[in-house]
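> sequence and predicted structure are below.
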Amino acid sequence: MTDRTDVLIYDTTLRDGTQGEKINFSAEEKVRIAQRLDEMGFHYIEGGWPGSNPKDMRFFELGKHIPFKNARLTAFGSTRRPNIKVENCANIQTLLAAETPAVTIFGKSWDLHVTDILTIPLEENLAMIHESIAYLKANGKEVIYDAEHFFDGYKKNRFYALQTIETAWKAGADFIVLCDTNGGTIPHELTVIVEYVRSFLPDAPLGIHVHNDGDLAVANSIAAVSAGATMVQGTINGYGERCGNADLIPIIANLQLKMNRWCLPDNSIRQLTNLSYYISDVANIPPQNSRPFVGRSAFTHKGGVHVSAILKNPAAYEHIRPELVGNEQRVLVSDLSGKSNIEYKARELGIDLGTEDAISTLIVQKIKIMEDEGYQFDAADGSLSLLIKKITGEFKEPFVLECFHVINAKTKNNPSLSQATIKIVVGNEEELTAAEGNGPVNALDNALRKALVKFYPQISEVHLVDFKVRTLEGADGTAAKVRVLLDSKDNEDVWSTIGVSTNVIEASWHALVDSIQYKLCKDKINKHHVGE
């Protein structure tokens, strides 16, 4: 632990992040997110634009009663409107009404926006900047000035762009934040510009606010810090308008773990993965497996050569230890696998392969044959576990299918009426059952459960959480093979199983059976084994 802070982290997930497609937080959700960011030690939390909508106004009302320990809650708005007195501007007054310790206002740095968008004289824009900042400072606020479109403005009219931030600094701004609003600046351009501003305003603390339209927001933010910026603005998971904002997760991780530029306490760095998933969950946006540092695939290894190497030294194919950011190492098994993958995965699944290489070799060969047929074991740990146990002799079938029949009918009052009949053998007992469902797979699932539950009551704990069907050879049309992936859960775990066939019902059956068998195997159900 240390009190040292080299770079201030300014989060705008609750304002700029919500401008992204499908991102929408309630006022109460914004409060929960703000509290979480505060607990982690973020320095500024931009809560929204209080003058723009009732929800943000309500958030700031709720925020007045929250004792933030680390962060300064910040209200966002614009400079005063053209050609009116600052004290008469509703936007400015709503910023004061939010009663936050800090406010952020943006103003125009690109002369094109002044003359062509606002259609006002360049001098009036400078007056808007100066009067707004001076007024907010006179009312006791910390003022962060966002120089909107600064980099585009600098490249088109350097003199005027510099004049706008000089005006903001002389008016009393506490931070001058340079914004790449259109997200099109290249890192080497940005570095040169930030260094020039650093020399132009040597006493002004600089911040950076970058959008990701060129897929360079993280790189540009880090480049700005190297060039002298001491505040980074961004969002969790890079949420934001168009292509998003700079993603604070990899920015923080790179700055602190790679560049020794202190941002957050060590224990907060170890929570970055959890934070990323938490924000994804509240936003109801599925997390991206490939997200750097915190994605499920960030420290996942599939190729046999890679796995063999990391078993000896993880640094061979991992740029940091995953636990530093709260992530974990994973190994996948596929047709690219070698014996190292199988041995690693078996240990992870608690399966003893013994000391003979022949077992691992046999498993690898079987997996490669099945993946050539359309299976995908890197997405189905449950089916993989069963396959390994079957090959090693650790698995005994808990039931045997005699037959099943599925009938699907469409009636006037019911668009999809499905019925399934199934006969299974458990030990020396036969069980014949029937069930209905809202589709053939659902009916088959219901019938299988109904047949098995009296033998294995634990099956009632299993719930289907996801069902995916993918056509493997689209050119074959309706005769193509399909891959069915099921995600199932009980009170403790989530597991995935797979089935492949030219018949979607048969593929679903294989995935369903693997799901049930995995559950029974996991719970070590040993009675009623066939042949006992």
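Nice, thanks for sending it over.
> switch to C-alpha atoms for all contacts and neighbour counts from now on
Will do.
> the longest helix along the chain - contacts with which helices or strands?
Under DSSP state H, the helix in the chain containing the largest number of residues is helix 504-522. Helix 504-522 is packed against helix 381-392, helix 440-452, strand 482-489, strand 494-501, with contacts defined by 3 or more C-alpha pairs under 8 Å, 6 or more residues apart in numbering; DSSP states H and E.
> alongside the first one, take a look at this:
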Amino acid sequence: MTANSSSRKIDIYDTTLRDGSQGEGISFSVEDKVKIAKRLDAFGVDYIEGGWPGSNPKDIEFFDRMKSIPLKHAKLAAFGSTRRPTTTAETDPMLQQLLDAQTPVITFVGKSWDFHVTEALRIPLETNLEMIADTTRYLKSKGKEVIYDAEHFFDGYKRNPEYTSKCVAAALDAGCDVVALCDTNGGTLPNEISKIVSEIGARFPYGKFAIHTHNDAECGVANSLAAIEVGAIQVQGTINGLGERTGNANLTSIVPSLGLKLGYTLSCMPRMKELAELSNFIDEIANVPPKTWAAYVGRSAFAHKAGLHVDAMRKNSETYEHIDPILVGNERRILVSEHSGASTILEKVQRDNSDLRKDSPETKEILKQVARLEHEGYSFEGAEASFELLVKKATGNYRSLFELTGYRVIVERRGGDKEAITEATVKLRVNDQEVLTVAEGDGPVNALDSALRKALAEHYPDLADIRLTDFKVRVVNAKEGAAAKVRAIVDSADSSDTWSTIGVSTNIIDASWHALVDSIEYGLLRESARAGE
């Protein structure tokens, strides 16, 4: 291997569909796997490991489906293991299932730690070497690109480097294309990775090596980068680090680090701006809440809160950002809280209020209101629409759309009813008219939302395009028990955007009402602004 040539081409091997699906709570359907494979191919990864066709009917069906779905760039890999100790490669049914998948690449796992050979397989060490070599020769004879997944490589090397090296030699000498050096237990540290990969590369200068790490010591990404820097030509991992236990090496961190920071050549570089979108796509299909703090792609990755930071950012973004977020499809966000200074407020509002200055009375008033409201339990970090309404009121740009006269919510459950019945009454003044509406709903929030919409629909037809998409409640001061304040967050959307609003009260219905009103006002005011009213 040649080390430290930053223009080297590095292959990206994605195993989200196999290793990623082994994460707790992750279950991909066949249709899910097909969608993910297409998306990974479009992004530009070089290899897509689709699963183990010999292990379950779902993976067999997936590979059958993929026979009629051409990939534009990526090579599809089927995953299996060495032939069994009591068979030959030609007669092993599992290897035949791998070949039946008709993929251009076959990756097979084999033991490389003598402890596992003698204790898990309970076979002679020499027999394991024969299994690796025989499996490689047979698959190569069928015209396949073959990758040997050297399981527990680093643990084995640290304890018996001679035997682990013999396992690598068995695969390479039999014609293996790439040996994947696996930190299966995920406990190896970056300094060890660099040392061992360098040594194995020097020992086998004719070999090509991949790095496959797990994240049990929180070093999956660092270990992968360390191996590449000393000569590995392929990196294996999963999108968002999905995987068993604490997960696999996270490709959404590895890929931009390799391409944007270290200057390696990657096939996916032209699509790097789609990285955040890809990350969200995988989380959505996996039904996993996105990690807002995830490096590069998380919603908070380029979010700035402290006033001093924002002040510096306004002068030069490099003061607190290691890359331009646009490069990975993310965006800069300025958070508003009691820690905010005038610079934070200016950064947030000057797009719509270009005359606002740091020492303006309006700026001072906004800061004062934010501090007061956050003391009461408000948090504008996840409710930027409520903050924008606050700014409009402080700068004189707010136009009241309706005035609340009163509301009432009744929750009733009769003896024979299986579920409680919720009814909301809303009384408003709209355009100098008094409007009274009543609506039932699935719970108080839904009933209030329905009654409010009923009251406003005739006056604001644009309301039909605004919908509530999520509703969350969090206790602000849990020590107060049932008398604690609650924070209600309402997420809403129209045909072009999404936004969040907040309400706080000791009464959960009242908190929800404030968040609902903000949500609808914000959406309607946006529509008016678009129409130039």
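Perfect, thanks for sending it. Here the structure is a predicted model, which means the values were calculated and not measured.
> quick TM-score on the pair, please.
Remark: TM-score between the superposed chains equals 0.96 [TM-score structural alignment, normalised by the length of the first structure]; 524 aligned residues with a C-alpha RMSD of 1.7 Å.
> let's have the helices and strands packed on helix 504-522 of the first structure in TSV, adding mean neighbour count and distance to Thr12 of the first structure.
Putting those into TSV (neighbours: other C-alpha atoms under 10 Å; distance: least, C-alpha to C-alpha, whole Å) gives the following:
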stretch	mean neighbour count	distance to Thr12 of the first structure
helix 381-392	21	38
helix 440-452	22	44
strand 482-489	23	34
strand 494-501	24	33
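> tabulate the ones you listed (TSV), appending distance to Ala358 of the first structure.
Converted to TSV, those look like this (distance: least, C-alpha to C-alpha, whole Å):
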stretch	distance to Ala358 of the first structure
helix 381-392	11
helix 440-452	36
strand 482-489	29
strand 494-501	26
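> so which of those gets nearest Ile9 of the first structure?
strand 494-501 (35.0 Å; C-alpha to C-alpha).
> in the second structure, what stretch matches that closest one?
Mapped onto the second structure with TM-score structural alignment as the criterion, strand 494-501 of the first structure occupies residues 498-505.
> Asp14 of the second structure maps to what in the first structure?
For Asp14 of the second structure, the residue aligned by TM-score structural alignment is Asp11.
> returning to that earlier point: what's the average distance of the longest helix of the first structure to the second structure?
Following the fit onto the second structure, the mean deviation recorded for helix 504-522 of the first structure is 0.9 Å by mean C-alpha distance after the TM-score superposition for the first structure.
> give me the buried positions along that helix.
Going by neighbour count (16 or more other C-alpha atoms under 10 Å), the buried part of helix 504-522 of the first structure is 504-521.
> show me what Glu527 of the second structure lines up with in the first structure.
Under the alignment (TM-score structural alignment), Glu527 of the second structure maps onto Asp523 of the first structure.
> what's around that match, how many residues?
10 (other C-alpha atoms under 10 Å).
> helix, strand or coil for the equivalent of Ser68 of the second structure over in the first structure?
Matched by TM-score structural alignment, Ser68 of the second structure corresponds to His65 in the first structure. At His65 of the first structure the chain is in coil, as set by DSSP: H, G, I helix; E, B strand; the rest coil.
> and the one 4 residues further on, by the same measure?
Three states are possible here, and by three-state DSSP the one that applies to Lys69 of the first structure is coil.
> quick check: the match of strand 494-501 of the first structure compared with the first structure, mean distance?
So stretch 498-505 of the second structure averages 0.6 Å relative to the first structure (mean C-alpha distance after the TM-score superposition for the first structure).
> for the corresponding residue of the second structure for Phe25 of the first structure, what is the enclosing helix or strand?
By TM-score structural alignment, Phe25 of the first structure lines up with Phe28 in the second structure. Phe28 of the second structure belongs to no helix or strand when assigned by DSSP states H and E.
> pretty sure Phe28 of the second structure sits against Ser21.
Yes: between Phe28 of the second structure and Ser21 there is a contact at 6.7 Å, judged by C-alpha atoms under 8 Å.
> one step back: excluding chain neighbours, what is closest to the match of Asp14 of the second structure?
Ile45 (5.0 Å; C-alpha to C-alpha, 6 or more residues apart in numbering).
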